[in-house]
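Chemist: What shape does this take:
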Amino acid sequence: MQTSTAQVRQDPSRYRVLTGDRPTGPLHLGHYFGTLQNRVELQQLGVELFLVIPDYQALTDRDTADRPAELAEEIVLDYLAAGVDPEHATIFTHSAVPALNQLLLPFLSLVSVAELHRNPTVKDEIAHSRQSSVSGLMLTYPVHQAADILFCKANLVPVGQDQLPHLETARTIARRFNDRYGAAVFPTPEALLSAAPMLLGTDGGKMSKSRGNAITLGADEDRTARLIRGAKTDTERRIGYDPEQRPEVSNLVLLAALCEGRSPQEVAEEVGDGGSAALKRRATEAVNEYFRPIRTRRAELAADRSHLRAVLRAGNERANAEADATLAEVREVMGMR
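Modeler: Presented below is the predicted three-dimensional model:
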């Protein structure tokens, strides 16, 4: 069920990728090194990209979506600044593609309630939910994601290890639909596991849009410096790279290394006995130098919000054409025409 980057490089034209980001806040450095950078590389190889901004799914762990249209534009801004080319990538919002969401009903009929309850990712999300009770949307989240993936017949999905159970639900639904109706309508999507290490937030916890511990792509150089100065480290003078024993220090080492194109071990050795202050200066300089052209591009794009909306309109049109065609095919094989 997994595809390697080497396989993609051999024949990029055979792959269609679906991935995206919920509009719950601005994208940050963890998103960039975890997914955005990889998406740009895939596009440059010639892989067809569908990038969904799942605004409906922003409701999975909250009562209401906060400024979904505004945040969707911000995500488009981050995509374009990072190098995604809207001429060759379909960027769209979930709510603007009604035929996609119509796939949810037949897909729900293909999975049992017990299977939904057993999904380990859902169980973890429920355990960490900020709500006093969990909605049905949370429980059916993997089926929504299956509709996102399968409406455009994506056959490759970049995921982290923790998202594999969601992808397995999509694979199961694709197989069961094809078997039940005797037609090869959907491909069985494969995983493209991210090789990027996870960046921690400045507090040492998971970098998150909602925890206030992230350096966003749109942060200016002064704010970046303040956030890194306040990042959690330890009291040991000698800087080393040991993610297990010294996660916070190693996180700053890794951040500097990613921006410099060096190994973490090299960066740690060069900082040496300089301590946390020297490490933070090194990380700040590396981040600001690496992201300077991206931030300049982002500021230029932000000056013309109409362009961002035009990108979304064009993407929504392309996504609707794909979804309408897939839904027509589904209704045909189900005898519902």
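Chemist: hey, let's count contacts and neighbours off CA atoms from now on
Modeler: Fine.
Chemist: tally of neighbours for residue 322?
Modeler: Counted by other CA atoms under 10 Å, the residues lying close to residue 322 total 17.
Chemist: Equivalent analysis for residue 275, please.
Modeler: 18.
Chemist: Next, it: secondary structure please.
Modeler: helix (DSSP: H, G, I helix; E, B strand; the rest coil).
Chemist: do the same with residue 332
Modeler: Recorded secondary structure, residue 332: helix (three-state DSSP).
Chemist: any idea how far it lies from residue 177?
Modeler: Remark: distance between residue 332 and residue 177 (CA to CA, to the nearest Å) = 13 Å.
Chemist: more crowded one of these two?
Modeler: Applying other CA under 10 Å to residue 332 and residue 177 shows that residue 177 carries more neighbours, namely 21 against 12.
Chemist: which residues does that one contact?
Modeler: Counting by CA atoms under 8 Å, 6 or more residues apart in numbering, residue 177 makes contact with 107, 110, 185, 186.
Chemist: Would you map the helices across the stretch 151-300 of the chain?
Modeler: 164-181, 221-229, 247-260, 264-271, 275-302 (DSSP state H, counting those that start in this stretch).
Chemist: Any idea how far the fourth one is from the middle of the chain?
Modeler: Relative to the centre of its chain, helix 264-271 is centred 29 Å away, using CA atoms, centre = their mean, to the nearest Å.
Chemist: Show me which positions of it end up buried.
Modeler: 264, 265, 267, 268, 271 (16 or more other CA atoms under 10 Å).
Chemist: And the helices of the stretch 151-300 of the chain: which comes nearest residue 21?
Modeler: Minimum separation from residue 21 across those (CA to CA) falls at helix 164-181, 14.8 Å.
Chemist: Pull out the buried positions in the closest one.
Modeler: In helix 164-181, counting by 16+ other CA under 10 Å, buried: 164-178.
Chemist: One more, please, to line up against the first structure:
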Amino acid sequence: MDHVVLTGDRPTGPLHLGHYFGSLASRVALQGTCPMYVLVADYQVITDRDVPGAIQANITALLLDYLAVGLDPAKVTIFQHSAVPELNQLLLPFLSLVSVAELRRNPTVKDEIAHSSQQAVSGLMFTYPVHQAADILFCKGTLVPVGRDQLPHLEVTRMVARRFNERYGPVFPLPEAMLGESPLLRGLDGGKMSKSRGNAIALSATPDETAALIRKARTDSERLITFDEAARPEVANLLTLAGLCLGRAPQDVAVEIGDGGAVALKKVVTEAVNEFLRPIRARRAALTETDVRAVLREGNERARERAVITLEEVRDAMGF
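Modeler: As a prediction, the model looks like this:
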């Protein structure tokens, strides 16, 4: 089976190392092996907030992150949600295929509601998984790189595709999840790594900013550094981060640090992260906003061509 990959991010702030090891690295490895669509999900910014914030600046920063880590616009289609109206027209027929009760049960939606900055939960929050279904199915996506917390959303997409095919005829594939093999990185405060929670190292962070963030990371009082995810989660998380950046097992990094304590641990992590980010920073510095605008313009045109075809198939199948 020839796969079509759909992936992307909301432009709500800089991407961080959790994004890189969780999904960006796999996107770079996959590009060129199959068609890939990378979505700048600007409309979805207002899912859990009242205003989009510095949306244009965030879109530019997101594109710079994409290009800096090695995504090649000659091999992938990078496009902007709001620039493809045909994609969003799929939302209406898709909403008719799911119940309110099914949307309410979605555990990922429940978690996002809990961390929402909105005073009241919007209807868009509940329909977010169906909106994501439109994102995936407009290009007939068959493979979606996701974290485990996003699996319930992908199951909604599969349900929408299955019910549409049963009701109107075979139009959509049932997409599969592509789970990253990298260990889960937690935030520097021990919680879930998140742009909005200020506990992550941005890919665009300077060496000094990176060092300052790691200095503030939680550890414990034991001098001997060991890798024990259950008993010492904060220390294990820093060792995992260093191991990913160095391409080594975190247990080996711990042995090397020995009884150096938290100071030595943080020094190793800082050096590993800064060396890992060095080529990414160099590529980013060589890019301009003109480069970003050209990439997005060309990607929007290609994505819209695909969306027009899919929407026509949907209309024909439904009898409109």
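Chemist: With distance to residue 158 of the first structure as new columns, can the helices of the stretch 151-300 of the first structure be given to me in a markdown table?
Modeler: A markdown table is the format used below for those (distance: least, CA to CA, whole Å):
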| stretch | distance to residue 158 of the first structure |
| --- | --- |
| helix 164-181 | 10 |
| helix 221-229 | 28 |
| helix 247-260 | 20 |
| helix 264-271 | 24 |
| helix 275-302 | 23 |
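Chemist: Without its sequence neighbours, what residue ends up closest to residue 98 of the second structure?
Modeler: residue 160 (7.2 Å; CA to CA, 6 or more residues apart in numbering).
Chemist: Spit out the contact partners of that neighbour.
Modeler: Residue 160 of the second structure neighbours (CA under 8 Å, 6+ apart): 94, 97, 98, 130, 133.
Chemist: And the buried ones among those, selectable in ChimeraX?
Modeler: Of the contacts of residue 160 of the second structure, the buried ones go into a single ChimeraX selection, burial set by 16+ other CA under 10 Å:
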select :94,98,130,133
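Chemist: Name the nearest of the contacts of residue 160 of the second structure relative to residue 291 of the second structure.
Modeler: residue 133 (29.9 Å).
Chemist: The first structure: which residue goes with the closest one?
Modeler: Alignment note: residue 133 of the second structure maps to residue 146 in the first structure; criterion TM-score structural alignment.
Chemist: From residue 155 of the first structure, how far out is that match?
Modeler: 12 Å.
Chemist: before we move on, the earlier item: which one of the buried residues of helix 264-271 of the first structure sits closest to residue 200 of the first structure?
Modeler: Nearest member of the buried residues of helix 264-271 of the first structure to residue 200 of the first structure, counting by CA to CA, is residue 264, at 14.8 Å.
Chemist: contacting residues for the most centrally placed residue in the second structure?
Modeler: In the second structure, the residue lying closest to the centroid (CA atoms, centre = their mean) is residue 9, at 4.7 Å. When contacts are counted by CA under 8 Å, 6+ apart, residue 9 of the second structure touches 39, 40, 41.
Chemist: Ignoring the adjacent residues along the chain, who's closest to the counterpart of the second one in the first structure?
Modeler: In other words, residue 40 of the second structure. Aligned by TM-score structural alignment, residue 40 of the second structure pairs with residue 53 of the first structure. With sequence-adjacent residues excluded and distances taken as CA to CA, 6+ apart, residue 53 of the first structure is closest to residue 93, at 4.6 Å.
Chemist: Per the alignment, name the residue of the second structure opposite the one you found.
Modeler: Checking TM-score structural alignment: residue 93 of the first structure goes with residue 80.
Chemist: what's its match in contact with, if anything?
Modeler: Per CA under 8 Å, 6+ apart, neighbours of residue 80 of the second structure: 39, 40, 41, 42, 296, 300.
Chemist: Alignment lookup: residue 21 of the first structure to the second structure.
Modeler: Match for residue 21 of the first structure (TM-score structural alignment): residue 9.
Chemist: how much space is there between its match and residue 45 of the second structure?
Modeler: Taken as CA to CA, the span from residue 9 of the second structure to residue 45 of the second structure is 10 Å.
Chemist: Could you do residue 15 of the second structure as well?
Modeler: Taken as CA to CA, the span from residue 15 of the second structure to residue 45 of the second structure is 14 Å.
Chemist: These two: which has the busier surroundings?
Modeler: Ranked by neighbour count (other CA under 10 Å), residue 15 of the second structure and residue 45 place residue 15 first, with 25 against 18.
Chemist: Break down the stretch 1-150 of the second structure into its helices, ranges please.
Modeler: Under DSSP H, counting those that start in this stretch, the stretch 1-150 of the second structure gives helices at 17-19, 25-30, 55-69, 85-89, 91-95, 100-104, 107-114, 123-137.
Chemist: Now do the contacts for residue 301 of the first structure.
Modeler: 77, 81, 307, 308.
Chemist: Show me what the first one lines up with in the second structure.
Modeler: If I follow you right, that is residue 77 of the first structure. By TM-score structural alignment, residue 77 of the first structure lines up with residue 64.
Chemist: Surely that match and residue 282 touch.
Modeler: No - assessed by CA atoms under 8 Å, residue 64 of the second structure is found out of contact with residue 282, at 11.5 Å.
Chemist: More neighbours: which of the two?
Modeler: More crowded of residue 64 of the second structure and residue 282, by other CA under 10 Å: residue 64, with 25 against 11.
Chemist: how close does the closest residue to the more buried one other than its chain neighbours sit to residue 36 of the second structure?
Modeler: In space, and not counting its chain neighbours, residue 64 of the second structure is closest to residue 284: 6.2 Å by CA to CA, 6+ apart. Noted for residue 284 of the second structure: a distance of 22 Å to residue 36 of the second structure, by CA to CA.
Chemist: burial of the nearest residue in space to residue 61 of the first structure that is not next to it in sequence, as a residue count?
Modeler: Leaving aside its chain neighbours, residue 61 of the first structure sits nearest to residue 129 (5.8 Å; criterion: CA to CA, 6+ apart). Neighbours of residue 129 of the first structure under the rule other CA under 10 Å: 15.
Chemist: Please pull up the equivalent of residue 129 of the first structure in the second structure.
Modeler: By TM-score structural alignment, residue 129 of the first structure lines up with residue 116.
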